[in-house]
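Asker: 3D model of this:
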Amino acid sequence: MQEEIITFPLDNSTFLRVLSNSFREFLESGTSRSTAKLKPLHGAIAQDLAERLGSDYVVFSQGYKEGKEVKIKGRYIDKAVDITVKKGNIAVAGLSVKFVMQNYSQNSNNYFENMLGETANIRSGNCPYFQIFIILDKLPYYKRSGELHKWESFTEHNAEKYVILSRDNSEIYFHTPNKTLIYIVHIPENDDLRNSEQYMDYYKSLNPSLSLTEHDYNHFGNGVILNDYESFIDKVYHTIMAL
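Answerer: Below you'll find the model as predicted:
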């Protein structure tokens, strides 16, 4: 399965190619629990951030240089973070990345509550923290047997809690990320697929490139950036440089 070539710095179209590569790794691994899909995604964001920040900073992530996560000291517990930025020996920022490809509804609240908890822990330890949440606009919901039970859509109802979050004052509420990127993407649909094996085989043969969703969502406040990686990473950069 051919991967798309990635050049740096990442812009919005290149970021979509990164996501396409991550989706292809997911198809090759055959499971959403594999860390293989994370490496092209986390590694590309880490490299992009490292090149923007320059040699005074060191970035740690799967898929980039040493290929490892490191822990950030939290208020309550130390937490291994998807992407960590250090200046000297001090962590100056962390980024969490979530890419949801299946069985969203049963985990929707857990994803959100975990995000709030880990953000509060890190930010209360005096380290800026950012969130990236990526999801297909239409995704399969499987039974334990692997049967494709139904197709789910990421709806305005699903987005509503993020809309509320986007209007929080992050200087007051430490459970609120310094900035959140929500990226909602689309792949060609096929309602004839009946199980996870057919899904994997079909999309491997299709070798799809992801595109941005055409669905309109509720208006987000300043805390959330929708489908604009360039604006998000610019906010991350300027937050770190202002420390």
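
Asker: Could you use CA atoms for every contact and neighbour count after this?
Answerer: OK.

Asker: which strand is the longest one in the chain?
Answerer: The strand of greatest length in the chain, counted in residues with DSSP state E as the criterion, is given as strand 90-100.

Asker: For Lys150, which three-state class applies?
Answerer: Following DSSP: H, G, I helix; E, B strand; the rest coil, we place Lys150 in the strand state.

Asker: I meant Arg52, not that one.
Answerer: Remark: Arg52 carries the secondary structure label helix [criterion: three-state DSSP].

Asker: For it, give its distance to Val224.
Answerer: Here the criterion is CA to CA, to the nearest Å. By it, Arg52 lies 22 Å from Val224.

Asker: From the contact counts, what lies against the longest strand of the chain?
Answerer: When contacts are defined as 3 or more CA pairs under 8 Å, 6 or more residues apart in numbering; DSSP states H and E, strand 90-100 sits against strand 79-81, strand 83-87, strand 129-136.

Asker: Of all those, which one is nearest Asn114?
Answerer: With respect to Asn114, and counting by CA to CA, the nearest of the helices and strands packed on strand 90-100 is strand 129-136 at 11.4 Å.

Asker: what sits up against the closest one?
Answerer: Outside of strand 129-136, the residues within contact range by CA atoms under 8 Å, 6 or more residues apart in numbering are 93-101, 115, 119, 122-123, 153-154, 177-187, 236.

Asker: make it 6 Å
Answerer: Strand 129-136 is touched from outside by 93-100, 177-186, with contacts defined as CA atoms under 6 Å, 6 or more residues apart in numbering.

Asker: And for stretch 85-105?
Answerer: Counting by CA under 6 Å, 6+ apart, 57-59, 82-84, 127-135, 139-141 sit against stretch 85-105.

Asker: Next, the structure of the following sequence, for comparison with the previous one:
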Amino acid sequence: MDLENSFLNAISESFKAYDKYGARSNKKLIPIHKWFAKVIENKLGDRYYTKCLGNGGEYKLNGKYYPKNLDISIFNKETDKLVATISFKFVTSNYKQNANNYFENLLGETANIRRVNVGFAHFLVLRGHTPYYTKNKGNLRGELKKIELISEKDLMKYIKLYNDLDFPHKPNVLGIALIDFDDSENAYFVDLDSMKISEEDIGKINKILEKAGFSNEKINEINKKLKEVGFSEADIEEIEKELKKAKIPKKDIKEINKFLNNIGFSEKGIKALNEMSLNKFIKRVVGLCQLMD
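Answerer: Presented below is the predicted three-dimensional model:
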């Protein structure tokens, strides 16, 4: 079985464990953590070994700022030196509500580990169509309120981090996968091309911009940016200000704000995600282990 299909099988197992045991149980992590450990060991060869849940247990590292149980730890077999670790995050629901917390925690975790000279890789898995549940007691799942679409704006901070200069808060290796599940809870990769900004989307935006008195030149400039490089939060705020100046009804402004916050991926966004794909991530982790050894 190839790398991608075996990964999807492991994610499916993890998701079924999440459904069975709940969000707080670490049983949902075992299949996918073991998958990463096994793949990396096979790629690196006999000189290395790994530890994770279900495979020797999590290794506790005394980081620069606080102790940390590592998801997947990679060691040199001869010296027992910890050379690198893989941090794994699979967000099953309510991503947008917690997105900033996830990102800020990643920055802190990265610095804590990299500052003690251990290689750090992070792999993030998101659902293209993410359920949003109300809060419930304990380990119980709340009521399904809506389905949220992952947009380029939601991942912009990770893309910026990937392209950032090499500082201690930046992972040595960063990867992202967008997946969904079929009715049998089997995972599949989201087709990124299907998430591109469509001409229909552009048409909806143009109608509101024309109504607000935007010039054809400005509308064409916005269209080009949306298609080629995507919109940031600052871009959306700028358009909102222009719409308010034009005294566009609040209802219409709210509609376009919601639309722009959930719009599909630009060419640049898709290219960035392809650069952080699973296959490239694994290759870079192998290179990182050899570099840090």
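
Asker: re the thing from before, are any of the contacts of strand 129-136 of the first structure buried, and which?
Answerer: Neighbour-count burial within the contacts of strand 129-136 of the first structure applies to 93-100, 177-186; the criterion is 16 or more other CA atoms under 10 Å.

Asker: From Tyr64 of the first structure, how far off is Tyr237 of the first structure?
Answerer: With CA to CA as the criterion, Tyr237 of the first structure and Tyr64 of the first structure are 18 Å apart.

Asker: And Thr176 of the first structure, by the same measure?
Answerer: As judged by CA to CA, Thr176 of the first structure and Tyr64 of the first structure stand 27 Å apart.

Asker: Between these two, tell me which one has more neighbours.
Answerer: Regarding Thr176 of the first structure and Tyr64, a neighbour count based on other CA atoms under 10 Å identifies Thr176 as having more, with 26 against 21.

Asker: helices and strands around the lengthiest helix in the first structure, which ones?
Answerer: Counting residues, the longest helix found in the first structure (DSSP state H) is helix 12-29. Other helices and strands packing on helix 12-29 of the first structure, by 3 or more CA pairs under 6 Å, 6 or more residues apart in numbering; DSSP states H and E, are helix 38-53.

Asker: In the second structure, which residues correspond to the helix it packs on?
Answerer: The counterpart of helix 38-53 of the first structure in the second structure, counting by TM-score structural alignment, spans residues 29-44.

Asker: Identify all contacting residues around that stretch.
Answerer: Judged by CA under 6 Å, 6+ apart, the contacts made with stretch 29-44 of the second structure from elsewhere in the structure are Ala10, Ile11, Ser14, Thr50, Leu53, Gly54.

Asker: Mind listing what's buried along it?
Answerer: Within stretch 29-44 of the second structure, the residues that qualify as buried by neighbour count (16+ other CA under 10 Å) are 29-38, 40-41, 44.

Asker: Tell me how many other residues crowd the corresponding residue of the first structure for Lys160 of the second structure.
Answerer: Residue correspondence to the first structure (TM-score structural alignment): Lys160 of the second structure is matched to Ile164. Around Ile164 of the first structure there are 13 other residues, counting by other CA under 10 Å.

Asker: What helix or strand is Ile164 of the first structure located in?
Answerer: When secondary structure is defined using DSSP states H and E, the element that contains Ile164 of the first structure is helix 156-166.

Asker: next one: that helix to chain centre, how far?
Answerer: Remark: helix 156-166 of the first structure is offset 16 Å from the chain centroid, using CA atoms, centre = their mean, to the nearest Å.

Asker: What lies in contact with that helix?
Answerer: Applying CA under 6 Å, 6+ apart, the contact partners of helix 156-166 of the first structure are Tyr217, Phe220, Gly221, Asn222, Gly223, Val224.

Asker: Leu132 of the second structure pairs with which position in the first structure?
Answerer: No, residue 132 of the second structure isn't Leu; it's Tyr. Alignment note (TM-score structural alignment): Tyr132 of the second structure maps to Tyr141 of the first structure.

Asker: dump the residue contacts of its match.
Answerer: Gln102, Asn103, Leu148, His149, Lys150, Trp151.

Asker: Where does it sit: helix, strand or coil?
Answerer: On the three-state scheme (three-state DSSP), Tyr141 of the first structure is labelled strand.

Asker: Can you tell me how far Val286 of the second structure is from Asn279 of the second structure?
Answerer: Counting by CA to CA - Val286 of the second structure and Asn279 of the second structure are separated by 11 Å.

Asker: The two - which one has more neighbours?
Answerer: Between Val286 of the second structure and Asn279, counted using other CA under 10 Å, Val286 has the larger neighbour count: 16 against 13.

Asker: Look up how far Tyr237 of the first structure lies from the alignment partner in the first structure of Ile86 of the second structure.
Answerer: For Ile86 of the second structure, the aligned residue in the first structure is Leu95 (criterion: TM-score structural alignment). For Leu95 of the first structure, the distance to Tyr237 of the first structure (CA to CA) stands at 12 Å.
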